[in-house]
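> I'll drop the sequence and a predicted model, then ask my questions.
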Amino acid sequence: MAADVETFESQRQRLTRLAYRMLGSVAEAEDVVQDAWLRWNRTDEEVRDPAGWLVRVTSRLCIDRLRSAKVQREAYRGPWLPEPLIEELSVDPVERAEDVSVAFLLALERLSPLERAVFLLHDVFDEDYASVAETLGRNEAAVRQLAARARTHVRDSRPRFTVSEAEAAKLAAAFMAAAAQGDMKALSAVLAEDAVLISDGGGKRSAALRPMSGREDIIRLLEGLAWRTGGAELWPISFRAVRINGYPGVIMEREDGPMTVAFQPGEDGKLAAIYLVRNPDKLGRLPLDQ
């Protein structure tokens, strides 16, 4: 049993990374990996390739969850965003930013569960097609077709970060400073013309019920918020800077609970997207203040 535990623990991080990309939820990813552990612990079969066996079980568990969650996702109130993947600025990133970016995870949401599994296993986790076919119980030709279809959908949504982390942090800081002062001119200056703002309240916290598309749309939203607060600060001055899904971001406390904001830098020295998560179901695992 000790050897089994050691083998499983050596694969836990990889399995969790796969499950998070599949499900868009840290909590669900950890639940799936725990279920994989229970199956690993109970199996009577001879496992000659433990890593492959665990990837196979984890992938199938994720596909089952995605299929059962389809109705809930379709009925979700307002835009859906993945649960924030938060890292401290003081540590080196665990993930490549483009592989966990919100834009990339949203692109994965448009794929079927099988397409998502094939794409992730082959294109992100470097499994060969034969292994992916065995994992998913499909023939190799079908797997290649699924991969090609998925690749077409996500090709333009997996950004390559050409902006340094320091430059991206400056953009985020400029936005936060302008928002704290309600300075619409400064806010407009830091946004790309085709920037988007997506807020996820899940019907449990106030949030825009559609994505804001374009600089003018975003500014109109912020102006409306400023008007409703009587010109007070749009957002609290007090916040904690972190890394969210590879982006510069902040955690802040509001009267009705915490919120995370992630800033996606564009290639023109301005912000391409802003992602706000307010749904408390996705914020129960925020790291404690340091």
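Everything's here; your move. Numbering: from 1, shown residues only.
> C-alpha only now, for contacts and for neighbours.
Fine.
> Tell me which helix or strand A226 sits in.
Using DSSP states H and E, A226 sits in helix 215-228.
> Which positions in that helix come out as buried?
For helix 215-228, burial by neighbour count (16 or more other C-alpha atoms under 10 Å) applies to 215, 217-219, 222-223, 225-226.
> Check these against D64 and report the nearest one.
D64 lies nearest to I218 out of those, by C-alpha to C-alpha, at 37.1 Å.
> Could you find the closest non-adjacent residue to the closest one?
Spatial nearest neighbour of I218, chain neighbours left out: M212 (5.6 Å); criterion: C-alpha to C-alpha, 6 or more residues apart in numbering.
> what's the answer for E140, then?
With C-alpha to C-alpha, 6+ apart as the criterion, E140 has its nearest non-adjacent residue at 5.3 Å, and that residue is A133.
> wait, that neighbour sits on V143?
Yes: distance between A133 and V143: 6.0 Å, which falls inside the contact criterion (C-alpha atoms under 8 Å).
> between those two, what contacts are shared?
Among the neighbours of A133, none is also in contact with V143 (C-alpha atoms under 8 Å, 6 or more residues apart in numbering).
> Can you pick out the residue with more neighbours from these two?
Summary of the neighbour comparison: A133 and V143, criterion other C-alpha atoms under 10 Å, with V143 having more neighbours (24 against 19).
> Alongside the first one, take a look at this:
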Amino acid sequence: MSLTPILNKLSLTDLSPIQASFFNALFSTLILLITVLLDKSKIKIYHNKFIWLLGITNTIGILLQYVSLSLLDSVSVGLLGRFYIIFALFLSVLFLNETLCKNDTLPIIFAVIGSFLITHFSGDFNSILGVIATLSYTFFFALTNMLAKKTVKDIDSKTILLYNQATSTLLLGIILIVTNHLHTIHISIGLFSILLSALCSGVIGLLLFYEGLKYISFREANIIRTLNPIFVFIFSFPFFPLPLTPKFITGAILIIISIIYMNLYKDKKTSS
């Protein structure tokens, strides 16, 4: 899933955020349908309200993700996206009855300070809008995965993901038509980038994540997921090089320290 920000950023050279969002959901749905057909699995109809809410929150998250990438660089978006763990922690406390420990306070503070340092915040409208879009899509993805935790015990992971992406495809398709973005689409490298992104993140990455939720807590799964920024930076640098200023490096280090601290504390708590 670490490749996703780079691939999504590349797709925006040819496509608008709305177009890219639609094709991301569409390709993910088609890949999942092929997978289901190859497995000869039956697609069941469910009336669980959470499975439909998944599609709505996922739609908002996908669209805001591409908007943020159109305004900010992929590395900053990837690092700012680590607010995901903060949103996930609070959502797990509010809706899943998981506990927020005192030891979580320090890494959360580190993550907040680090996020402000790495954003290259300039104060202009695009910078402000980019930060808001990034934090918003991060929240909606955390909310989507929290809803998945509520449904994953009773419903197969592939089915959840298929409902999720199919609903997003329908909603984003309506937005695409209403905003008159349909007629400007043409075959380009952007479509290929989105296809790879959908395969790596929209299908394989989320399938593994939802499977993992069956065996570990929502909190543990999201702490592991926060290692993404390290790989995002490594993969992004050849395509979107950034000036490694002391401010940026300090912010990145604070975020990584917060991730390591959370993991070490969780391991210590588990072993005791």
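Nice, I can see it. Everything numeric here is computed off the predicted structure, so don't read it as measured data.
> Superposed, what's their TM-score?
For this chain pair, the superposition-based TM-score is 0.28 by TM-score structural alignment, normalised by the length of structure 2; 124 aligned residues with a C-alpha RMSD of 5.7 Å.
> which residues in the stretch 1-150 of structure 1 form helices?
Along the stretch 1-150 of structure 1, the segments classed as helices by DSSP state H, counting those that start in this stretch run 2-23, 26-42, 50-68, 70-74, 97-100, 102-109, 113-119, 129-136, 140-154.
> What is the third one packed up against?
When you say that, I think you mean helix 50-68 of structure 1. If you count contacts as 3 or more C-alpha pairs under 8 Å, 6 or more residues apart in numbering; DSSP states H and E, helix 50-68 of structure 1 packs onto helix 2-23, helix 26-42, helix 113-119, helix 129-136.
> how about 7 Å then?
Contacts defined by 3 or more C-alpha pairs under 7 Å, 6 or more residues apart in numbering; DSSP states H and E place helix 50-68 of structure 1 against helix 2-23, helix 26-42, helix 113-119.
> Kindly calculate the angle that it makes with helix 129-136.
Comparing the axes of helix 50-68 of structure 1 and helix 129-136 via axes from the mean of the first three to the mean of the last three C-alpha atoms, to 10 degrees yields an angle of 60 degrees.
> Just the buried residues of helix 50-68 of structure 1, please?
51-52, 54-63, 65-66.
> which residues make contact with it from outside it?
Residues outside helix 50-68 of structure 1 that contact it (C-alpha atoms under 7 Å, 6 or more residues apart in numbering) are 11, 15, 19, 22-23, 32-33, 36, 113-114, 117, 135.
> now it against helix 102-109, angle please.
When the same axes, to 10 degrees is applied, the directions of helix 50-68 of structure 1 and helix 102-109 differ by 80 degrees.
> any idea of the angle helix 50-68 of structure 1 forms with helix 26-42?
Comparing the axes of helix 50-68 of structure 1 and helix 26-42 via the same axes, to 10 degrees yields an angle of 130 degrees.
> for the longest one, same thing?
Angle between the axes of helix 2-23 of structure 1 and helix 26-42 is 150 degrees (criterion: the same axes, to 10 degrees).
> Any buried residues in helix 2-23 of structure 1, and which?
For helix 2-23 of structure 1, using 16+ other C-alpha under 10 Å, the buried residues are 8, 11-12, 15-23.
> now do the last one
Applying a neighbour-count criterion of 16+ other C-alpha under 10 Å, one finds 140, 143-144, 146-147, 150-151, 154 buried in helix 140-154 of structure 1.
> next structured bit after it?
From helix 140-154 of structure 1 onward toward the C-terminus, using DSSP H and E, the following helix or strand is helix 165-181.
> Any figure for the gap between the nearest residue to L191 of structure 1 once chain neighbours are set aside and A195 of structure 1?
Spatial nearest neighbour of L191 of structure 1, chain neighbours left out: L271 (4.9 Å); criterion: C-alpha to C-alpha, 6+ apart. Using C-alpha to C-alpha, to the nearest Å, L271 of structure 1 is found at 7 Å from A195 of structure 1.
> more neighbours, these two?
Of the pair L271 of structure 1 and A195, L271 is the one with more neighbours under other C-alpha under 10 Å, namely 25 against 22.
> returning to what we had before: pick out the most distant pair among the buried residues of helix 140-154 of structure 1.
Farthest pair in these, by C-alpha to C-alpha: E140 and V154, 21.0 Å.
> and the helix or strand containing L10 of structure 2, what does it pack onto?
Take DSSP H and E as the rule and L10 of structure 2 turns out to sit in helix 4-11. Secondary-structure packing of helix 4-11 of structure 2 (3+ C-alpha pairs under 7 Å, 6+ apart): helix 74-80, helix 189-197.
> Which secondary structure elements does the longest one sit against?
With contacts defined as 3+ C-alpha pairs under 7 Å, 6+ apart, the secondary structure elements packing on helix 189-197 of structure 2 are helix 4-11, helix 17-38.
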